[in-house]
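Trainee: sequence unknown, structure follows:
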């Protein structure tokens, strides 16, 4: 048993980069997750959808992706990685570079309905602040989004 654990530890060290690449989702994955979530929200309504979006073992968690939902005033109404954010307003909260990411989501939702934003955010999988590219889409009075952590 000790030999097996040692071999697994060595394999993890040697293949760390490959493993990291395997658990990281792409921006295209994030967009597809949002589109799937939007369809689910339209079909099942807010209560059921928001509960499912926050289910850590549910279909809306993929690799390092999760969903977030904000109302058009910047208040979080669902968050797949950090449910403690729900009920709090993030409209004027900035990332480390000063980007008001929630404000950008809201403006994008109000003006174009859907699109991409870039900012820096703590990755719950690594615990590190990393660049992130997020896709958001407006559904009535909320926006649904997901973002992929990137290297750029």
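Mentor: Everything's here; your move. Note that this is a predicted model, so its numbers are computed, not measured.
Trainee: can we go C-alpha only for contacts and neighbour counts from here?
Mentor: Will do.
Trainee: Summarise which helices and strands the strand ranked longest in the chain is packed against.
Mentor: Using DSSP state E to define each element, the chain has its longest strand at strand 129-139. Judged by 3 or more CA pairs under 8 Å, 6 or more residues apart in numbering; DSSP states H and E, strand 129-139 is in contact with helix 27-44, helix 101-111, strand 114-122, strand 142-149.
Trainee: Mind listing what's buried along the second one?
Mentor: Across helix 101-111, burial judged by 16 or more other CA atoms under 10 Å covers 101, 102, 103, 104, 105, 106, 107, 108, 109, 110.
Trainee: likewise the last one?
Mentor: Burial within strand 142-149, assessed by neighbour count using 16+ other CA under 10 Å, is assigned to 142, 143, 144, 145, 146, 147, 148, 149.
Trainee: Give the other helices and strands that it contacts.
Mentor: Secondary-structure packing of strand 142-149 (3+ CA pairs under 8 Å, 6+ apart): helix 27-44, strand 68-71, helix 101-111, strand 129-139.
Trainee: That one to helix 101-111, inter-axis angle?
Mentor: Using axes from the mean of the first three to the mean of the last three CA atoms, to 10 degrees, the inter-axis angle of strand 142-149 relative to helix 101-111 is 130 degrees.
Trainee: quick one: strand 142-149 to strand 114-122, angle?
Mentor: 60 degrees.
Trainee: Contacts for strand 142-149 next, please.
Mentor: Contacts of strand 142-149 with the rest of the structure, by CA atoms under 8 Å, 6 or more residues apart in numbering, involve 24-27, 29-31, 33-34, 37-38, 64-72, 105-106, 109, 123, 130-138.
Trainee: on that earlier part again, out of the helices and strands packed on strand 129-139, nearest to residue 20?
Mentor: strand 142-149 (11.5 Å; CA to CA).
Trainee: Also compute the angle for the closest one relative to helix 27-44, please.
Mentor: Going by the same axes, to 10 degrees, strand 142-149 makes 160 degrees with helix 27-44.
Trainee: so residue 95 sits in a helix?
Mentor: No. Counting by DSSP: H, G, I helix; E, B strand; the rest coil, residue 95 falls outside a helix, being coil.
Trainee: For the residue nearest to it when sequence neighbours are not counted, which residues are in contact?
Mentor: Nearest residue to residue 95, sequence neighbours excluded (CA to CA, 6 or more residues apart in numbering): residue 120, at 5.9 Å. Shown here is residue 120, whose contacts under the criterion CA under 8 Å, 6+ apart are 95, 96, 97, 129, 130, 131, 132.
Trainee: alright, now check it against this:
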């Protein structure tokens, strides 16, 4: 009976969180396309805090095992104000009882210190940092929601595996300006995977319109030097020719499926394109593919 009540409470909180977070004006709080994950994280966090209010430290055991307080890659973790891990349902369970501060880099230490200085309240705070995703083993952006109660920080986070259209547009702007100012230098930097042109799942690639060849690629160096019109995706679509035709027609974007370097899956990609002198400069952002049933 108690489990049923908690399930109903969780369902109600999920609905509440979806409404509350959808009304949040700050776009940094909920990355575009991650409204569902944000709602689930907030709901799980509220449920955990409510259980702690009922059971005190006895709730930590429930947070620290698979089941009620894990939801896919979401899990609850709890720190005291000194940075000691008190409970964790994911891979951080190995840190229970330890001060996590010495294990963090300087940037993460600053994030943690700022979070633990927040006063106890009913307010849910949010932050973003980079952390290893236990499901794919990759270091990715993570958006975390946390609440301070009883001098403890209760937190739940989700991984952000797809960048926003605005971020892709900004990278295209930066790359186009750099190509305009110094084509050869910028091409070399892109091919050296300079982080200025390689941001999470966003990267720049460049085709020479005179030679019709790929001269720069910020992710897959095996594509360098290929005849650009012949570049195909796994479905056999001549993506390179499609991009060239779109640029010739004055279009600014093209959609097709392509492997996402973060998830490793074929996903729908919207690629933004721009002619800069003798070059076609491109940056694409990914959208999770939907099946026909969806």
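Mentor: Good, I have the coordinates. Just so it is clear, the model here is predicted, and its values are computed rather than measured.
Trainee: thinking again about what came up before, quick check: the residue nearest to residue 95 of structure 1 vs residue 46 of structure 1, distance?
Mentor: Between residue 120 of structure 1 and residue 46 of structure 1 the computed distance is 28 Å (CA to CA, to the nearest Å).
Trainee: Show me the strands in the stretch 51-200 of structure 2, by range?
Mentor: Using DSSP state E, counting those that start in this stretch, the strands of the stretch 51-200 of structure 2 run over 70-71, 74-80, 85-88, 125-132, 139-149, 152-160, 198-199.
Trainee: For residue 223 of structure 2, find the nearest of these.
Mentor: strand 198-199 (15.9 Å).
Trainee: Just tell me the aligned range of the closest one in structure 1.
Mentor: Using TM-score structural alignment, the residues of structure 1 aligned to strand 198-199 of structure 2 are 61-62.
Trainee: Setting aside sequence neighbours, what's the nearest residue to residue 34 of structure 1?
Mentor: Closest residue to residue 34 of structure 1 apart from its sequence neighbours, by CA to CA, 6+ apart: residue 145 at 5.8 Å.
Trainee: Test my guess that residue 109 of structure 1 contacts residue 135.
Mentor: No. Here residue 109 of structure 1 lies out of contact with residue 135, judged by CA atoms under 8 Å, at a distance of 10.5 Å.
Trainee: list the residues that contact both of the two?
Mentor: Counting by CA under 8 Å, 6+ apart, the residues touching both residue 109 of structure 1 and residue 135 are residue 115.
Trainee: follow-up on the earlier one: so, if you compare the buried residues of strand 142-149 of structure 1, which one comes nearest to residue 7 of structure 1?
Mentor: Of all the buried residues of strand 142-149 of structure 1, residue 7 of structure 1 sits closest to residue 149, with 29.8 Å by CA to CA.
Trainee: and that closest one, what pairs with it in structure 2?
Mentor: Under the alignment by TM-score structural alignment, residue 149 of structure 1 pairs with residue 286 in structure 2.
Trainee: before we move on, what about residue 119 of structure 1?
Mentor: Residue 119 of structure 1 maps onto residue 256 in structure 2, with residues paired by TM-score structural alignment.
Trainee: re the thing from before, any idea which of the contacts of residue 120 of structure 1 is closest to residue 52 of structure 1?
Mentor: Distance to residue 52 of structure 1 across those (CA to CA) is lowest for residue 132, with 23.2 Å.
Trainee: Chain neighbours aside, what residue packs nearest to that closest one?
Mentor: residue 149 (4.3 Å).
Trainee: picking that back up, can the helices and strands packed on strand 129-139 of structure 1 go into a markdown table with extra columns for distance to residue 79 of structure 1?
Mentor: Converted to a markdown table, those look like this (distance: least, CA to CA, whole Å):
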| stretch | distance to residue 79 of structure 1 |
| --- | --- |
| helix 27-44 | 13 |
| helix 101-111 | 13 |
| strand 114-122 | 14 |
| strand 142-149 | 10 |
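Trainee: and residue 8 of structure 1, which of these is closest to it?
Mentor: Closest approach to residue 8 of structure 1 among these is made by strand 142-149 (26.6 Å; CA to CA).
Trainee: so how far is that closest one off the chain centroid?
Mentor: The gap between where strand 142-149 of structure 1 is centred and where its chain is centred comes out at 5 Å by CA atoms, centre = their mean, to the nearest Å.
Trainee: before we move on, what about stretch 52-67 of structure 1?
Mentor: On CA atoms, centre = their mean, the centre of stretch 52-67 of structure 1 falls 9 Å from the chain's centre.
Trainee: With stretch 22-37 of structure 1 instead?
Mentor: On CA atoms, centre = their mean, the centre of stretch 22-37 of structure 1 falls 9 Å from that of its chain.
Trainee: Stretch 90-106 of structure 1 now?
Mentor: 15 Å.
Trainee: counterpart of residue 276 of structure 2 in structure 1?
Mentor: Using TM-score structural alignment, residue 276 of structure 2 pairs with residue 139 in structure 1.
Trainee: Find the residue closest to that match in space, skipping its chain neighbours.
Mentor: Once flanking residues are discounted, residue 139 of structure 1 sits nearest to residue 38: 7.0 Å by CA to CA, 6+ apart.
Trainee: Could you find the counterpart of the one you found in structure 2?
Mentor: Checking TM-score structural alignment: residue 38 of structure 1 goes with residue 176.
Trainee: Near its match, how many other residues are there?
Mentor: 25 (other CA atoms under 10 Å).
Trainee: ok, now which ones touch residue 110 of structure 2?
Mentor: Neighbours of residue 110 of structure 2 in contact, by CA under 8 Å, 6+ apart: none.
Trainee: Oh, that last question was meant for residue 108 of structure 1, not what I typed.
Mentor: Residue 108 of structure 1 makes contacts with 114, 115, as judged by CA under 8 Å, 6+ apart.
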